[in-house]
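[1] Coordinates for the following, if possible.
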Amino acid sequence: MAPRKLAAGNWKMNGDLASLSEIDQLCKAHPDPGCDMLICPPALLIHPMAASAQAHALTVGGQDCHAKESGAHTGDISAVQLRDAGAEYVILGHSERRADHGETNADVAAKAAAAHQAGLIAIICVGETEAQRDAGETLSVIGEQIAGSLPERSDSANTVIAYEPVWAIGTGRTPTNEQIAEVHGFIRGQLDGRTGDAVNLRLLYGGSVKPANAAEIFAIPNVDGALVGGASLKAADFGGIVAALEAAG
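    Next up is the predicted model:
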């Protein structure tokens, strides 16, 4: 049986309490979606969003976590704290974290292990820069990220992989269908042998996904959903992506 599709929204550093009205609209428009719906808002919105989502088919996640459970780490948040606030997922290794905060594959693996220990599903992000793509290094870069970012005992129950070509995030550019298919097929192959159920581990595509191109992207082999940035901020836009994923089966 194919894994259940996942539409995941990453609000990044956007949104406030008033933005929760978008969640109400989304849930009313999709009361019984044919895929999993997830929103990862800024940390201060996790608890109120999770409380609101309890009555709906929506899950909530965090955008990062620390590898330690607690301690003197000013400004950080632990996986245990995310779980306590109502989160069920956490995004890890996003290209913006890797670039802005210098996160290494080892850092991501340590955070993912902490997320698993806390009972969270880790969405581990991988992807190449434009320079790496142009140099023909895409698959080697992603292979290294997969090998270094997944902790032991990663499987379909606790891990999701998101391919996000860095050069396509927020630029309006997207790789060709053939390029997406090549990378997703490569990732599936890399997972084979590392996990006992590679065929069931969900692979998301992230990079300028919007209602206009979602259906075409979801028709590509080994694409099990999307990690959506800006288009997840508005119920109408994200709802269009959810509808396309539902139609894709």
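
[2] can we go C-alpha only for contacts and neighbour counts from here?
    Noted.

[3] Burial check on residue 27, number of neighbours?
    Around residue 27 there are 21 other residues, counting by other CA atoms under 10 Å.

[4] And the residue lying closest to it once chain neighbours are set aside, which helix or strand is it part of?
    Residue nearest to residue 27 in three dimensions, not counting chain neighbours: residue 56, with 6.2 Å by CA to CA, 6 or more residues apart in numbering. Using DSSP states H and E, residue 56 falls within no helix or strand.

[5] likewise residue 8?
    strand 6-10.

[6] List the contacts of that strand.
    Residues outside strand 6-10 that contact it (CA atoms under 8 Å, 6 or more residues apart in numbering): 35-41, 63, 202, 204, 224-233, 238, 241-242, 245.

[7] what does the helix or strand following it rub up against?
    Counting by DSSP H and E, the next helix or strand C-terminal to strand 6-10 is helix 20-29. With contacts defined as CA under 8 Å, 6+ apart, helix 20-29 is touched by 49, 56-58, 233-236, 238-239.

[8] Return the subset of those lying in helices.
    Counted as lying in helices by DSSP state H, out of the contacts of helix 20-29, are 49, 235-236, 238-239.

[9] which one of those residues is nearest residue 181?
    Nearest to residue 181 among the ones in helices among the contacts of helix 20-29: residue 238, at 22.8 Å, using CA to CA.

[10] what about that closest one, neighbour count?
    Using other CA under 10 Å, the number of residues around residue 238 comes to 26.

[11] wait, it sits on residue 214?
    No - with contact defined as CA atoms under 8 Å, residue 238 does not reach residue 214; the gap is 10.2 Å.

[12] Quick one: residues contacting residue 155.
    Contacts of residue 155 (CA under 8 Å, 6+ apart): 195-198, 201.

[13] In those residues, which residue is surrounded by the most others?
    Counting neighbours by other CA under 10 Å, residue 201 leads these with 24 neighbours.

[14] who touches that one in this structure?
    Residue 201 touches 3, 155-157, 159-161, counting by CA under 8 Å, 6+ apart.

[15] What segments of the chain are strands?
    Using DSSP state E, the strands of the chain run over 6-10, 36-40, 59-62, 89-92, 121-126, 159-163, 203-205, 225-228.

[16] The second one: how far from the chain's middle?
    Right, the one you point to is strand 36-40. 9 Å (CA atoms, centre = their mean, to the nearest Å).

[17] run this one through as well so I can compare:
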Amino acid sequence: MEQQTLLPKKPLATTQSSGSGKRTRKYFIAANWKSNGTTHFVKDIITNMINSFEYDAGKLDLMLLPGLLHISLAQAMVAPHVQVGAQNVSQHGQGAYTGEVAAEHLADYGIQWVLIGHSQRRGVFQESQEVVAEKVKKSRENGLGVILCLGENLEQREKELTGQVLDDQLTSFHTALGGNWENVVLAYEPIWAMGTGRIASADQTQEAHEHIRKWLSKTVSPALGEAMRIIYAGSVTETNCENLIKLSQVDGFLVGTSSTKPAFRDIFETVQRQAGRDLA
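    Now for the predicted structure:
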């Protein structure tokens, strides 16, 4: 196994292309614990699993997304090369917004990344694309890196509207980001696969990722289209991750429920092996 490389806790820059056609995008895996876990759980999983992962941090980024109350504990416990981000942020700044956590608060707390646009925020909490875009804008104004979720629901997939939905979401993100895509990771999240046990086929996943990459190349720049990390999010498990990570357009995973279980080690090691092969 390659010697572990330790990186300082700083925003993760978008991997740049070498222009040679060889893959240079660093892999990315994020563990979204959602509203799960206790203090005991956090201590146990970090001590006995996360901190035991040995990998080349020049080839793979690992990020934990704990619940809000467990962020400080996770920050204090993780190895230096493991990033810790937040699962959500308010679309409002500081002010009379009881219960909200503003982007200013996350930045002040030393949190450098935030997950935005997850299907459960859109579905359960009815966050519109306008709200999602405002969260992106506020996060960027406060120097936060963002993992942006985008994807279609079942009705849109069945009506063959996936491309249009992705285009609309990307256009909204582009405006909210002010055209600056630095420190962004895109997570393709077919909503119909979230928590259902269903998963997009290899062809569906590759097609969606290619569509996103082509939009970036055409709308922003070919360099960004090649360099942007696009990860898959949608019922990722230890049994389906190996086929998905072999796809040329998939740069890693946003892992939900499986990231709270022992199976996360298998998922991580699958991504790690692929990174070792592709970025040797």
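
[18] Could you get me the TM-score between them?
    Once superposed, chain against chain, the TM-score is 0.93 (TM-score structural alignment, normalised by the length of the first structure); 246 aligned residues with a CA RMSD of 1.6 Å.

[19] follow-up on the earlier one: what would I type in PyMOL if I wanted to highlight the buried members of the contacts of residue 201 of the first structure and nothing else?
    Per 16 or more other CA atoms under 10 Å, the buried members of the contacts of residue 201 of the first structure correspond to this PyMOL selection:
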select buried, resi 155+156+159+160+161
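
[20] Report the contact partners of residue 65 of the first structure.
    Residue 65 of the first structure makes contacts with 76-79, 82, 90, 92, 111, 115, as judged by CA under 8 Å, 6+ apart.

[21] try 10 Å this time
    43, 76-82, 90-92, 108, 110-112, 114-115 (CA atoms under 10 Å, 6 or more residues apart in numbering).

[22] and those, which of them are in helices?
    43, 79-82, 108, 110-112, 114-115.

[23] Widest-spaced pair of those residues?
    Taking CA to CA, no two of these sit farther apart than 43 and 110, at 19.9 Å.

[24] hmm, back to that, Throw the strands of the first structure into JSON lines and include distance to residue 140 of the first structure, thanks.
    Converted to JSON lines, those look like this (distance: least, CA to CA, whole Å):
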{"stretch": "strand 6-10", "distance to residue 140 of the first structure": "26"}
{"stretch": "strand 36-40", "distance to residue 140 of the first structure": "29"}
{"stretch": "strand 59-62", "distance to residue 140 of the first structure": "29"}
{"stretch": "strand 89-92", "distance to residue 140 of the first structure": "20"}
{"stretch": "strand 121-126", "distance to residue 140 of the first structure": "11"}
{"stretch": "strand 159-163", "distance to residue 140 of the first structure": "14"}
{"stretch": "strand 203-205", "distance to residue 140 of the first structure": "18"}
{"stretch": "strand 225-228", "distance to residue 140 of the first structure": "22"}
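
[25] With residue 18 of the first structure as the reference, name the closest of those.
    Judging the strands of the first structure by CA to CA, what sits closest to residue 18 of the first structure is strand 36-40, at 15.3 Å.

[26] Comparing that closest one with the second structure, how large is the average distance?
    By mean CA distance after the TM-score superposition for the first structure, the fitted strand 36-40 of the first structure averages 0.8 Å away from its aligned residues in the second structure.

[27] Surely residue 217 of the first structure touches residue 223?
    Yes - between residue 217 of the first structure and residue 223 there is a contact at 7.5 Å, judged by CA atoms under 10 Å.

[28] out of these two, which sits in the busier spot?
    Ranked by neighbour count (other CA under 10 Å), residue 217 of the first structure and residue 223 place residue 217 first, with 25 against 21.

[29] contacting residues around the residue lying farthest from the centre of the first structure?
    Centroid-distance maximum for the first structure: residue 72 at 27.8 Å, with CA atoms, centre = their mean. Residues counted as contacts of residue 72 of the first structure (CA under 10 Å, 6+ apart): none.

[30] What distance do you get for the aligned residue in the second structure for it to residue 136 of the second structure?
    Applying TM-score structural alignment, one finds that residue 72 of the first structure aligns to residue 96 in the second structure. Taking CA to CA, to the nearest Å as the measure, residue 96 of the second structure falls 20 Å from residue 136 of the second structure.

[31] can you check residue 31 of the second structure too?
    From residue 31 of the second structure across to residue 136 of the second structure, the span is 20 Å (CA to CA).

[32] Those two: which is more packed in?
    Applying other CA under 10 Å to residue 31 of the second structure and residue 136 shows that residue 136 carries more neighbours, namely 30 against 22.

[33] The closest residue to residue 76 of the first structure other than its chain neighbours - how many residues pack around it?
    The shortest distance from residue 76 of the first structure to any non-neighbouring residue, by CA to CA, 6+ apart, is to residue 66 (6.3 Å). Counted with other CA under 10 Å, residues neighbouring residue 66 of the first structure total 22.

[34] repeat for the one 10 residues further on
    Residue 76 of the first structure sits with 13 neighbouring residues when counted by other CA under 10 Å.

[35] now residue 34 of the second structure
    Using other CA under 10 Å, residue 34 of the second structure is surrounded by 18 other residues.

[36] In space, what's closest to it - neighbours in sequence excluded?
    Beyond its immediate neighbours in the sequence, the residue positioned closest to residue 34 of the second structure (CA to CA, 6+ apart) is residue 67, lying 6.2 Å away.

[37] Please look at the one you found and residue 114 and confirm they touch.
    No - with contacts counted by CA under 10 Å, residue 67 of the second structure stays clear of residue 114, the gap being 11.8 Å.

[38] where do the contact lists of these two overlap?
    Residues touching both residue 67 of the second structure and residue 114 (CA under 10 Å, 6+ apart): 85-88.

[39] Most neighbours out of those, which is it?
    Taking other CA under 10 Å as the neighbour criterion, residue 85 ranks highest of these with 28 neighbours.

[40] Alignment lookup: it to the first structure.
    Match for residue 85 of the second structure (TM-score structural alignment): residue 61.

[41] Return the residues in contact with that match.
    Residues in contact with residue 61 of the first structure (CA under 10 Å, 6+ apart) are 8-10, 38-43, 46-47, 49-50, 82-83, 85-91, 120-123.

[42] Thank you kindly, that will do.
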